[in-house]
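Q: any chance you could fold what I've pasted below:
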Amino acid sequence: MKLILMLGEGMIVSVQLFLLTLLFAIPLGLVVAFGRRSKSYIIRGITGIYISIMRGTPLMLQLVAVFYGPYYIYGGKIDRFAAAIIAFTLNYAAYFAEIYRGGIESIPKGQYEAGEVLGFTRPQVFFKIILPQVVKRILPAISNEVITLVKDTALATVIGVSEMFRVTNNEMSRIASIRPLFVAGGFYYIMNLIVAQLFKFTEKKLNYYR
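A: Model (predicted):
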């Protein structure tokens, strides 16, 4: 019981990392997706480079860069937890952006034209007609990324964030036992099971878009 309670403290930090990353990355990804579809060559170029860097370099490297970068650039310092949130958000927003873009571009142009013929403005067409269909189409891909995020929170240990994996390693060293590793594995599995069930429930609720 004591072991579970101690790992539970790390679990709380992992859940906070997970939820805050989703809170910031989901809307940021939509903004970046719009940037990728912008008519401006400059905006498309900037967002394209951003996505390329975030997807083309390891998340662990990004964590280290965000945490240690301010010190080497101007002698500043950033909180470990805040650095983890920033790195996770920037990384996952890039992946979400490409998922959003693919979903948006999969909708036939005729639906945009039909909405405008009915008197809707372009924003109304997007949010009332296009977006609900996009959400249904991208849910499986989004669920995969969210499940990956649950496991990726363990990478925050590289910059000293006391999330569950770091606490697990400390406990394994302290009691010279592998038991904490199995308990941590159970925690991650339960988190992912909950996430998977939530997405499954959401997909069923959106079946009327078929």
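Q: all contacts plus neighbour counts: C-alpha atoms, from now on.
A: Noted.
Q: please report how far the residue positioned nearest the centre of the chain lies from Phe201.
A: Most central in the chain under Cα atoms, centre = their mean is Tyr92, positioned 4.0 Å from the mean C-alpha point. To Phe201, Tyr92 is 23 Å away according to Cα to Cα, to the nearest Å.
Q: so what's the residue nearest to the centre of the chain closest to, chain neighbours aside?
A: In space, and not counting its chain neighbours, Tyr92 is closest to Ala25: 6.0 Å by Cα to Cα, 6 or more residues apart in numbering.
Q: now swap in Pro70 and tell me
A: Closest to Pro70 by Cα to Cα, 6+ apart is Gly76, at 4.9 Å.
Q: would you do the same for the sequence below? I want to compare the two.
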Amino acid sequence: MLSTVIDLLAKGSNFERLIYGLWITIKLSLISAGLSMLFGIVVGMIMTIKNPFVKFFTQLYLQTIRIMPPLVLLFLAYFGLARIFNLHISAEASAIMVFTIWGTAEMGDLVRGAIISIPKIQIESGLALALSKFQIYLYIIIPQTVRRLIPLTMNLITRMIKTTSLVVLIGIVEVLKVGQQIIDANRFDYPSGALWIYGVIFILCFFSCWPLSMLAKYLEKKWA
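A: As a prediction, the model looks like this:
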């Protein structure tokens, strides 16, 4: 059993190809997650504004993204925009754009929830000390918001890593696509190869996400 896995991974450059496919997955996820956190903080702060028009449009954006499957968004970005506006958008750029839009909506709602969870008395105390709104955000709201967001943000990043498997449907050769290619090329020599290749992919994805969970737990304990 173990020898079968080793032989299959050692054949040609199968293992190196899987690692490269995993790198593509992680790269797309980290770029999208970084942009999502940056834009999500801004969107989350906008969501706390008590204005009916702002609230309507931010909720429309949030609910639309939550209702629309990410796969549909990928197809719209990669196939729809290219045809409607006669644009050439690469598959990777389309994926990053879609996952950033999706992640920004999710991150914005997390930021909104973290901000409104801060007791109002702390903000009132800051005003009583003659702090400006900028200083209140800088010294009171943002530090506490970051602490509340750490575990939720790590969860969002791991979800994004898992969801990026959909990019195979728009032609991006990531870890799952590489796995399928290896299985198809060795179906006769290794009839049960699919089980072992997908098992290896599972292990690779697990060890890609597990450190993030451990980091979140460490930061939670450190900042408790």
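Q: any idea what the TM-score is?
A: Here the TM-score for the pair of chains, by TM-score structural alignment, normalised by the length of the first structure, is 0.92; 207 aligned residues with a Cα RMSD of 1.5 Å.
Q: Gly76 of the first structure sits in which helix or strand?
A: Per DSSP states H and E, Gly76 of the first structure falls between elements, in no helix or strand.
Q: what's the match for it in the second structure?
A: Counting by TM-score structural alignment, Gly76 of the first structure lines up with Leu87 in the second structure.
Q: again, but for Leu198 of the first structure
A: Checking TM-score structural alignment: Leu198 of the first structure goes with Leu215.
Q: helices of the first structure, start to end?
A: 2-36, 41-56, 59-74, 80-105, 109-117, 122-125, 131-152, 164-175, 179-205 (DSSP state H).
Q: most tightly packed of the ones you listed?
A: helix 80-105 (a mean of 22; mean count of other Cα atoms under 10 Å).
Q: residue contacts, the residue nearest to the centre of the first structure?
A: 21, 25, 29, 145 (Cα atoms under 8 Å, 6 or more residues apart in numbering).
Q: to which residue of the second structure is the last one aligned?
A: When the two structures are superposed using TM-score structural alignment, Glu145 of the first structure falls opposite Leu156 in the second structure.
Q: list the contacts for that match?
A: If you count contacts by Cα under 8 Å, 6+ apart, Leu156 of the second structure has them with 103, 106-107.
Q: quick check: it vs Phe85 of the second structure, distance?
A: Taken as Cα to Cα, the span from Leu156 of the second structure to Phe85 of the second structure is 32 Å.
Q: quick check: closest non-adjacent residue to Val175 of the second structure.
A: Nearest residue to Val175 of the second structure in three dimensions, chain neighbours excluded: Gly21, at 3.9 Å (Cα to Cα, 6+ apart).
Q: now do that neighbour against Leu8 of the second structure, distance only.
A: Distance from Gly21 of the second structure to Leu8 of the second structure, by Cα to Cα: 17 Å.
Q: same check, this time on Ile183 of the second structure
A: 9 Å.
Q: overlap in contacts, those two.
A: Going by Cα under 8 Å, 6+ apart, residues that sit against Ile183 of the second structure and also against Leu8 are Gly193.
Q: give the aligned range of stretch 56-63 of the second structure in the first structure.
A: Matched against the first structure by TM-score structural alignment, stretch 56-63 of the second structure falls on residues 45-52.
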